[in-house]
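# okay, predicted coordinates and the sequence, questions at the end:
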Amino acid sequence: MAQKRAHGELEHADTGRRPSAPKPARTRACVECKRHKIRCETVEGEQKCSKCLRSGAECVPYNINHKLQEEDALWKAKATAEIAQLRSAVQQLLRHNQLPPMRTDVDQPSTVVISPTNVVSENGCTAMVVPPMDMTRENSPERSVDEEDTNLVPAPMRSLYDLTRIRNLRSNARWKTNASALDDDFITQGIISPVEADELFKRYMENIHELLWAGMLCPHSTLEQSRRHSTLLTAAIITIAALHTPGGDETLLKCYNVFVSLAYSTCLSRVHNLDDIRALVLAAFYLPSLSWKLSGIAVRNAVELNIHHSFQKLMRGQTEHRGNVRLWYALYVCEHQFSIAYGRPPLIHPDAAINNVEDFLNSPLSTPGEVRICAQVALFKILTEAYLAYGSDPEQALTESDFQQLRMFNFAIEQWRLAWQHRSADSASIGSYPSKGIVLYYHFARFQLNSLALRALPAPSAASSESLSYDRREAANIAIAAATSTLTLIFEEPDLRKALPGVPIFTHTMVAFCATFLLKMAKTWGGVVQAASPEWATEPVGLGLNFHIGQVLSLSRRSAHLLSKVADGLNEKHLTRHIVAGIRDLLKHFDAIETPRSTGPLGIEHRQLGGALTTQSMDIASEFPSATVDPMAGWNMYDLIGSYGFGFDETYLGQAASSDLDLWPM
């Protein structure tokens, strides 16, 4: 061992090698030298390198993270400037198109703004805000097992929510009054000036508010209250008021664009309140092209808030749900009015609330407005039963066995009038409109039901009188009398005429439908004459229908004149103007005809259906192909009475030129 150590020492001595000292740590170049790509030479006793000493620059050690930070800051600054520029450009475009500005709330979930191509107005597309697909969980405390087990059979989606706690699966999101809503609504943004909005709100309250069940759909007495509770309701109210203001097309367009934009944003929103639903129902009553869509959306949103359970809760003593039941009744009436108007099946079927309106009214808290809306609910319940019995197929004629059930429906409507007319108390602000409105709806319901007797009949001719059985003639005569009574009642009742400008469009279509039915009856069946009938006949012969052409023409002209006077106080976009144009267009077919004249039972000059074939009546035969060899070439009974509905979109909106309805996208 000693020998080896000695040998090792000898080797070191021979080579002269010593263990090398550790190398000094390599220093990094400073930022300045790195930038110039030169060697960074340190100077003994100095904090700076030689290059920085000569140039007087600050000698900062190079750090690659520092470079990344500088590049990141530069990119962010550039992106921020570009975003600000784009936001400014978008805001200018929105202001140019009179649309609400972009939301900048940092607390709100991110949204994507798109412009659907199927929403077109006069100035372009209406923006729609689409909520994100948020699958985040609720951050509220988890419910205990005991709480979850209280309901053993919940709805399937409720069970899914209980398991996943995904917030978008929850349908009963709570809403509170937003005190800051006034700071960013369309009035504050200047789309509608505060003065304009206040004037329109007051116009609505003075002329329209009481007509819809004593203001049930607008529980706020001031514009500020409405703005705090629902921007959508405020937009609906001022849009309806603008529609009932003559002139002011620019204001109406701005209001309409605001409402449509808000309504589109609401469609896919998860958070609603009762005032938002009231806004959709209110707009459905007055905006013809949106009525069907809005009523359906309102029903779904209401069900999502479990308003359909409010009646049972009210019956258990929870009086705070009374307002919810009223809203459910308003939804039922609105949805069934337009289901009948379009001949389409309704969404809401009779439930405990619909079947027990008397239990709802059997309370010291009941009001005249609630009586009026319950009367409507009871009527449309009868009409819906008729719809389910007879359907809406325009090619399905009633059989002889159907008329027995039709008599039962007629009896139910008679009972309805007797039960509700005396309960609908008159009002100091709208006079006898509540009770007379019951009579108006009574006549129209009888007309609506009994006109089905003429559905899908074969083409009439002089030899087809045997095809009308006694039961069918009886129902047809009831329909003719009810349509005539509908028009006559409006002429004779001043409170109905006074209320006519502010009532929902359903009432206007009642008048229009009756006038159209009678005129098309005159055109379709008026050429069916019996050559064998004596010229002096004054009683109905042939088909046996109590139909007087002279009376029909007189009532139709008076209807057009009355509605024309009503339209003078409304905006030119109101549906009434187009109804007048449609009636007058039908009357043009009779203007060139000199009809035979005799005095009818009501003192009105008339020519009865199936009367004598005189020299003058030959003019009718030459005017209408119905009296020629082919009695009714191209005859379409659906064109005469619709299905179990008005044919609202086909008949009325189709009568006006599309350029006249450019405000109402279908």
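The structure has been received and is ready for your questions. Numbering: from 1, shown residues only.
# from here on, contacts and neighbour counts on C-alpha atoms
Noted.
# how near is residue 391 to residue 94?
As for residue 391, its distance to residue 94 is 47 Å (criterion: C-alpha to C-alpha, to the nearest Å).
# ignore the last one, residue 397
Using C-alpha to C-alpha, which is the criterion applied here, residue 397 is 53 Å from residue 94.
# number of nearby residues for residue 269?
Counted with other C-alpha atoms under 10 Å, the burial measure for residue 269 works out to 14 neighbours.
# another structure for you, compare them:
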Amino acid sequence: MDDSGPPCKRCTERNLSCVLNKSLQTLIEERSQWKTTVVGDLDNIHAALQDVLGRLSLPPLPPLQTTGSDAFDQSPHDGGVDREDPGPSCDNSPRVSPRDDALPHVPIESLYQITRLRALRSDDTADESHPPTTRAANSPMNDFISNGLVSIEDADRLVNLYLNRIDHFMYMIGGGKYKDLDSLRRGSPILTACICTVAALHDPMSNHLYGVCSREFRRLMAAAMFDRRIDRDHLRAMCIGSYWLHDISWTLSGYAIRRATEVNLNSNFHRVIAENSEEAMDCMRIWYVLYICDHHLSILYGRPSIVREDFSISGWEELMKSPVFTESDKRLVSQMALLIIMSNVRELFGPDTGEPVPRAFAPQLMTFSRQIDQWMGYWTTELQKLHQFIGQFPTKGVILHHHLAKLHLHSHVFRGLKGGRVPSFFQDSANAAVSSATAIIEMLLSDYDIREGLVGIPHYIHSMIAFASVFLLKVAAQHSGKYIEDPVVFDLTTKAVHQFRSTAVGKWHLVHLMADGLEKMAASKIKSPSAISNPPPTDSASQAGLHYMNQANSMPLANGNGLYGDNLAHGGFEEDLSMATSSFLHFDSGSFDFNFPGFGL
């Protein structure tokens, strides 16, 4: 019997010497070597032609459909060869670690030292930097733009919109070192796809591009899910997606935080303090945005946050002393300072169990309320008054966030009441919640910078504006005339709907998705004849957003049978009007669920 491999079944049954296995093995090896050689030759020819076409300014060739892998169609006889699946990869010559001879730092190091399984060892440490690989200036591109899915002109317009407008709402962290489309494409394909996706979402002229860009971004994200190493631009792309893409923000945020902790991103805090390193500060900005996204989502969905207030979060004041700390960084840490307060609020109240808030919480409510007031007083004077690209939004945004935080805090007193009377010891908080919700809508309608900010602000603020609107509608329905007059609520809601519809953004943007459902909800919940008989004029809110607009997209997106279908027209506004603090976003669809009982934080 041949000892080069196991015999076939027939030879085994007859106890014969088997040469089939050896022949097949030889054939497979020869085919594999031939295929590798041919594919390598094709790659060289294709690259040379791409280079020639690029020098002649001619359109590039489509990408090769063949790959360098061995995934060719096997012969039906190939299944007769027993081959073991490759197991986990090991480090045969692992890097020498200064801790190899010391006691293990963490338990996983002990397992790595005795198994040498590569997956157990992080490739990166806090003091190492792996800059993204950048294509040479003369090398051919191979991405969704070069393949013709998005034209160069459209991609350039989207990238410029993001870099010159939208990125300023995320403290200029998303663009990183890239200043134009060409440098961005050569530096990071996944960051390019993400930036184009977010820009198309905001641009009323790019509805046809949003789906293409979004699919490409998701494809690249999925392809990199199990990569051993991702670079900083990959984390930057996930920050952008978490900040603006409401339908996938929860998934992206959790995954990005996990990958950031793999490389101890937060440990760059010490490098900033000790070395004033700009590179370390860039890492800290990404970590802080992940903290902000995580805590925003925690508020929106009523779920525990992942990132805790460790030394890198609570020590933000130390960073302000560094020369690499910028004006945009001030805005960044101002948000963190507020979210630290909000985190303490969530720790106090915990998840909504349907029970009323205990009377003993009244003093803490007032303490948190004073902290939020102090936060606003400090940052309205500390931040830059006029921004080159987003006007007075930095200081106006502080005031808006103050109202959002007050609404989130004081709305807890309605928890578990099921439309019943608010206890006397919580009346001040009930009034404060209604006052904050009213101020949010009035600020949206009357303040130019806030209206313009509807194009660019993160989906968290859009979500909280929706909560303010629905909160007022439910207060009017449950406590008619007690905290606010019904006609006032109807007037504010109707004007808000008009403002949402007149904002020049893409049709899949949240402000357009919110408008129709909120309008139907107002008509269903507000029964006051005086409110219904005196609707506000149709020009009560001015158009906000980009200064060009596709008129077809400025029309209402649904009239009973559009994006929402008949759901909102016939579905359940008469359900239980509980004002519990539970999540109000559809996790799967990313659209607002105005129907469900207990619409809240």
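Structure received. Computed from a predicted structure; not experimentally measured.
# any idea what the TM-score is?
The TM-score (TM-score structural alignment, normalised by the length of structure 2) is 0.74; 495 aligned residues with a C-alpha RMSD of 3.6 Å.
# residue 209 of structure 2 matches what in structure 1?
For residue 209 of structure 2, the aligned position in structure 1 is occupied by residue 251, per TM-score structural alignment.
# show me the contacts for the residue lying closest to that match once chain neighbours are set aside.
Among residues not flanking residue 251 of structure 1 along the chain, residue 242 sits closest, at 6.9 Å (C-alpha to C-alpha, 6 or more residues apart in numbering). Listed by C-alpha atoms under 8 Å, 6 or more residues apart in numbering, the contact partners of residue 242 of structure 1 are 200, 248, 251-252, 255, 571.
# which of the helices or strands spans residue 242 of structure 1?
Here residue 242 of structure 1 sits within helix 231-243, counting by DSSP states H and E.
# post-alignment, that helix versus structure 2, mean distance?
Following superposition, helix 231-243 of structure 1 is found to deviate from structure 2 by 0.8 Å on average (mean C-alpha distance after the TM-score superposition for structure 1).
# next SSE after that helix?
Sequence-wise, the next helix or strand beyond helix 231-243 of structure 1 is helix 249-267, with elements assigned using DSSP H and E.
# how far out from the middle of the chain is the helix or strand following that next one?
Next along the chain after helix 249-267 of structure 1, taking DSSP H and E as the criterion, comes helix 274-286. In terms of C-alpha atoms, centre = their mean, to the nearest Å, the centre of helix 274-286 of structure 1 is set 7 Å apart from its chain centre.
# hmm, back to that, top of the contacts of residue 242 of structure 1 by neighbour count?
Within the contacts of residue 242 of structure 1, most neighbours by other C-alpha under 10 Å means residue 255, with 28 neighbours.
# who's in contact with the spatially closest residue to that one that is not a sequence neighbour?
The shortest distance from residue 255 of structure 1 to any residue other than its chain neighbours is 5.1 Å, reached at residue 239 (C-alpha to C-alpha, 6+ apart). When the contact criterion is C-alpha under 8 Å, 6+ apart, the partners of residue 239 of structure 1 are 252, 255-256, 259.
# hmm, try it at 7 Å
The contact partners of residue 239 of structure 1, by C-alpha atoms under 7 Å, 6 or more residues apart in numbering, come to 252, 255-256.
# what's it aligned with over in structure 2?
With TM-score structural alignment defining the correspondence, residue 239 of structure 1 maps onto residue 197 in structure 2.
# could you pick out the longest helix of structure 2?
Counting residues, the longest helix in structure 2 under DSSP state H turns out to be helix 20-55.
# which residues in structure 1 does stretch 287-297 of structure 2 align to?
By TM-score structural alignment, stretch 287-297 of structure 2 lines up with residues 328-338 in structure 1.
# the matching stretch vs structure 2, average offset?
Averaged out, stretch 328-338 of structure 1 is 0.6 Å away (mean C-alpha distance after the TM-score superposition for structure 1).
# count the residues that sit near residue 418 of structure 2.
Residue 418 of structure 2 has 17 neighbours, counted by other C-alpha under 10 Å.
# re earlier: what sits up against the match of stretch 287-297 of structure 2?
Applying C-alpha under 7 Å, 6+ apart, the external contacts of stretch 328-338 of structure 1 come out as 281, 285, 292, 295, 299, 307-308, 346, 348, 373, 376-377, 380.
# can you tell me the SS state at the residue nearest the centre of structure 1?
Nearest to the mean C-alpha position of structure 1, by C-alpha atoms, centre = their mean, lies residue 294 at 2.0 Å. Per DSSP: H, G, I helix; E, B strand; the rest coil, the secondary structure class of residue 294 of structure 1 is helix.
# then residue 633 of structure 1?
Residue 633 of structure 1 is classified as coil under three-state DSSP.
# now swap in residue 201 of structure 1 and tell me
When states are read from three-state DSSP, the local structure at residue 201 of structure 1 comes out as helix.
# now do the contacts for it.
Residues touching residue 201 of structure 1, when contacts are defined by C-alpha under 7 Å, 6+ apart, comprise 223, 237-238, 241.
# can you say which of the residues you listed are buried?
Among the contacts of residue 201 of structure 1, those classed as buried by neighbour count (16 or more other C-alpha atoms under 10 Å) are 223, 237-238, 241.
# CSV for those residues, including distance to residue 82 of structure 1?
Converted to CSV, these look like this (distance: C-alpha to C-alpha, whole Å):
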residue, distance to residue 82 of structure 1
223, 39
237, 39
238, 38
241, 42
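# ok, and the closest non-adjacent residue to the aligned partner of residue 90 of structure 2 in structure 1?
Under the alignment defined by TM-score structural alignment, residue 90 of structure 2 corresponds to residue 137 in structure 1. Excluding the flanking residues, the one nearest residue 137 of structure 1 by C-alpha to C-alpha, 6+ apart is residue 166, at 4.3 Å.
# follow-up on the earlier one: for the buried ones among the contacts of residue 201 of structure 1, which one is nearest residue 66 of structure 1?
Each of these was checked against residue 66 of structure 1 using C-alpha to C-alpha; the closest is residue 223, at 56.8 Å.
# measure the equivalent of the closest one over in structure 2 to residue 45 of structure 2 for me?
Taking TM-score structural alignment as the alignment basis, one finds that residue 223 of structure 1 is matched in structure 2 by residue 181. The spacing between residue 181 of structure 2 and residue 45 of structure 2, counted by C-alpha to C-alpha, is 27 Å.
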